[in-house]
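**Student:** sequence and predicted structure, then a few things I'm wondering about:
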Amino acid sequence: MALPRAARTQRRTRIQQEKEEQILEAALQVFSAFGFRGATVDQIAELAGMSKPNLLYYFRTKEAMHRALIERVLDTWLDPLRALDAEGNPVSEIRSYIRRKLEMSRDFPRESRLFANEMLHGAPHVEDELKGPLKSLMDEKADVIRAWMRAGKISRCDPYHLIFSIWATTQHYADFDVQVRAVLGDNAGEGRFEDAARFLEELYLKGLGIAI
């Protein structure tokens, strides 16, 4: 994981930790709005309420801030997948996964846009993470899904494409929220996430041959 400069030079104090979080919060806002190429250190420093030299004490470059954010987002994004339990009931496990992914789309839209933008540009800052830890986790959870198939608990399918499709349908509500709200109009309140959860649960569970 990319460490801020201050963390590499000395043990961080509480104030330093707070400053780093202040910087990363500002960087998240700027990167999610303008993308990596459009964002500048000056913009981030201004939003963080500190001078550019002070900011660069904590994070030497724009790339360092961006990588720290991307790695944090990727780690958070994968928590629901890590929780997929081989010993659990596929119905409750898949339902829980769908709902947790939708909750993340609802609660972390800026993080979702940041990550989507990184993927659209070829993942230059986290390609090693995708081919390493992400790939290993996906292989592990694909084996979980295959075990459910062998036990006759769900219909046969490609486990990787099942996970990809859940990612796509749930993150749509973060990355394309403006479009969703425009189409739903007066029905575009917070209830849209519950409506989406019920629809996606039925879509996937029935598609996997599970009676609900």
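**Tutor:** That came in fine, so what should we check first? Since the model is a prediction, treat every value here as computed from it, not as a measurement. Numbering: from 1, shown residues only.
**Student:** going forward, measure contacts between C-alpha atoms and count neighbours the same way
**Tutor:** Noted.
**Student:** what helices and strands are in contact with the longest helix seen in the chain?
**Tutor:** The single longest helix within the chain, with elements called by DSSP state H, is helix 14-38. Helix 14-38 makes packing contacts with helix 41-48, helix 62-77, helix 109-120 when contacts are defined by 3 or more C-alpha pairs under 8 Å, 6 or more residues apart in numbering; DSSP states H and E.
**Student:** so which of these comes closest to Tyr97?
**Tutor:** helix 62-77 (11.3 Å; C-alpha to C-alpha).
**Student:** quick check: angle from that closest one to helix 109-120?
**Tutor:** Helix 62-77 runs at 110 degrees relative to helix 109-120, counting by axes from the mean of the first three to the mean of the last three C-alpha atoms, to 10 degrees.
**Student:** any idea how far helix 62-77 is from the middle of the chain?
**Tutor:** Remark: helix 62-77 is offset 10 Å from the chain centroid, using C-alpha atoms, centre = their mean, to the nearest Å.
**Student:** what does it contact?
**Tutor:** 1-4, 24, 27-28, 31, 36, 40-41, 59, 101, 104, 111-112, 114-115, 125-126 (C-alpha atoms under 8 Å, 6 or more residues apart in numbering).
**Student:** buried residues of the helix or strand that that helix is followed by, list them for me.
**Tutor:** Next helix or strand after helix 62-77 toward the C-terminus (DSSP states H and E): helix 79-82. For helix 79-82, the neighbour count (16 or more other C-alpha atoms under 10 Å) marks Pro80, Leu81 as buried.
**Student:** stretch 62-82 too?
**Tutor:** For stretch 62-82, a neighbour-count test (16+ other C-alpha under 10 Å) marks 62, 64-71, 73-74, 77, 80-81 as buried.
**Student:** same check, this time on stretch 137-153
**Tutor:** Quick answer for stretch 137-153 (16+ other C-alpha under 10 Å): Met138, Lys141, Ala142, Val144, Ile145, Arg146, Trp148, Met149, Lys153.
**Student:** ok, structure two:
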Amino acid sequence: MIRPRATPAIAEDEAARKGAIRQANEALILGAGERVFARTGFNGATMAAIADEAGLPKANLHYYFGSKAELYRAVLARTLHDWLVPMDGLVAEADPRQALEAYIRAKMAMGFERPDASRVFANELLHGAAELGALLRTELRAMVLAKARVIEAWVAGGRMAPVDATHLFFTIWAATQTYADFDLQVCAVLGRDALSDRDRSRATEHVVALMLRGCGLG
């Protein structure tokens, strides 16, 4: 029996369905990888443990990511990409106060929502950035230099107080990521087992106000 040939529309729908399944599975695996790598480090993590965390057969992990090292690099690259996206709002025509506030709030929210991503990233840096080094020297450096020029233009135009634009980013990263990387310390000092929504809001408002005042925008 001759089967009817699939129409272009049906083929496109099937390709879209498979693409959506692939994206969903990759996101599930990357999320599981974040959590396992954060708990055990690269050396302590296993593909079996990540598969259990994701609720998928181990074979699925190897289908999407050929090795633990490949998955680890993908976790780091996704984290860096997600951290860079909020910087897109720092453009010359933007209002400095609104743009910087939106960026700081986005960084705080990501730290609270995906603390394991921040911890994996920090641990990679503490161990010499063997996997991240190239991305830091290229993608991250290019983005920071470009956005520093925007801030320098705002300063030159009298739109905000004089600041060292490049070091401003270091300060923002330190202030925002500490709530993920050192949450145990924060919780201990505040007498909490975990930060509540009220604690997170208090922290966010404090960091936003402090940074904006330092930029003459408070």
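**Tutor:** In hand now; what should we look at? If you're wondering where the values come from, they're calculated on a predicted model, not measured in any experiment.
**Student:** rewinding a little: so which of the buried residues of stretch 137-153 of structure 1 comes closest to Gly49 of structure 1?
**Tutor:** Met138 (40.0 Å).
**Student:** need the counterpart of that closest one in structure 2.
**Tutor:** Taking TM-score structural alignment, Met138 of structure 1 has Val144 as its aligned residue in structure 2.
**Student:** so how far is the helix or strand hosting its match from its chain's centroid?
**Tutor:** Assessed by DSSP H and E, Val144 of structure 2 sits inside helix 141-156. On the basis of C-alpha atoms, centre = their mean, helix 141-156 of structure 2 is displaced by 21 Å from the centre of the chain it belongs to.
**Student:** need the residues that contact that helix.
**Tutor:** For helix 141-156 of structure 2, the surrounding residues in contact (C-alpha under 8 Å, 6+ apart) are 84, 87, 90-92, 96, 160-163, 165-166, 169.
**Student:** what is the nearest of those to Leu184 of structure 2?
**Tutor:** For these, the nearest to Leu184 of structure 2 is Phe169 (24.1 Å; C-alpha to C-alpha).
**Student:** next, work out how far apart the match of Met138 of structure 1 and Leu126 of structure 2 are.
**Tutor:** Separation of Val144 of structure 2 from Leu126 of structure 2 (C-alpha to C-alpha, to the nearest Å) stands at 21 Å.
**Student:** now Leu132 of structure 2
**Tutor:** Per C-alpha to C-alpha, Leu132 of structure 2 is found 11 Å from Leu126 of structure 2.
**Student:** looking at these two, which has the bigger crowd around it?
**Tutor:** Leu132 (16 against 9; other C-alpha atoms under 10 Å).
**Student:** OK, contacts around the aligned partner of the more buried one in structure 1?
**Tutor:** In structure 1, Leu132 of structure 2 lines up with Val126, judged by TM-score structural alignment. Neighbouring residues of Val126 of structure 1 by C-alpha under 8 Å, 6+ apart: Arg67, Ile70, Glu71.
**Student:** quick one: closest of the helices and strands packed on helix 14-38 of structure 1 to Leu208 of structure 1.
**Tutor:** Using C-alpha to C-alpha, the nearest of the helices and strands packed on helix 14-38 of structure 1 to Leu208 of structure 1 is helix 62-77, at 23.8 Å.
**Student:** now Asn123 of structure 2, nearest residue through space, not along the chain?
**Tutor:** Closest residue in space to Asn123 of structure 2, ignoring its immediate chain neighbours: Gly41 at 7.7 Å, by C-alpha to C-alpha, 6 or more residues apart in numbering.
**Student:** now do the same for that neighbour: its match in structure 1.
**Tutor:** For Gly41 of structure 2, the residue aligned by TM-score structural alignment is Gly35.
**Student:** next: Asp52 of structure 2.
**Tutor:** Counting by TM-score structural alignment, Asp52 of structure 2 lines up with Glu46 in structure 1.
**Student:** what about the closest residue in space to its match that isn't next to it in sequence, how many residues nearby?
**Tutor:** Leaving aside its sequence neighbours, Glu46 of structure 1 sits nearest to Lys52 (C-alpha to C-alpha, 6+ apart; 8.0 Å). Residue neighbour count, defined by other C-alpha under 10 Å, stands at 15 for Lys52 of structure 1.
**Student:** I'd assumed Tyr58 was in contact with Lys52 of structure 1.
**Tutor:** No. Look at Lys52 of structure 1 against Tyr58 with C-alpha atoms under 8 Å: they stay out of range, at 10.3 Å.
**Student:** common neighbours of those two, please.
**Tutor:** The contact sets of Lys52 of structure 1 and Tyr58 do not overlap (C-alpha under 8 Å, 6+ apart).
**Student:** coming back round to it: mind reading off the mean deviation between the helix holding Val144 of structure 2 and structure 1?
**Tutor:** Taken over the aligned residues, the distance from helix 141-156 of structure 2 to structure 1 averages 0.6 Å (mean C-alpha distance after the TM-score superposition for structure 1).
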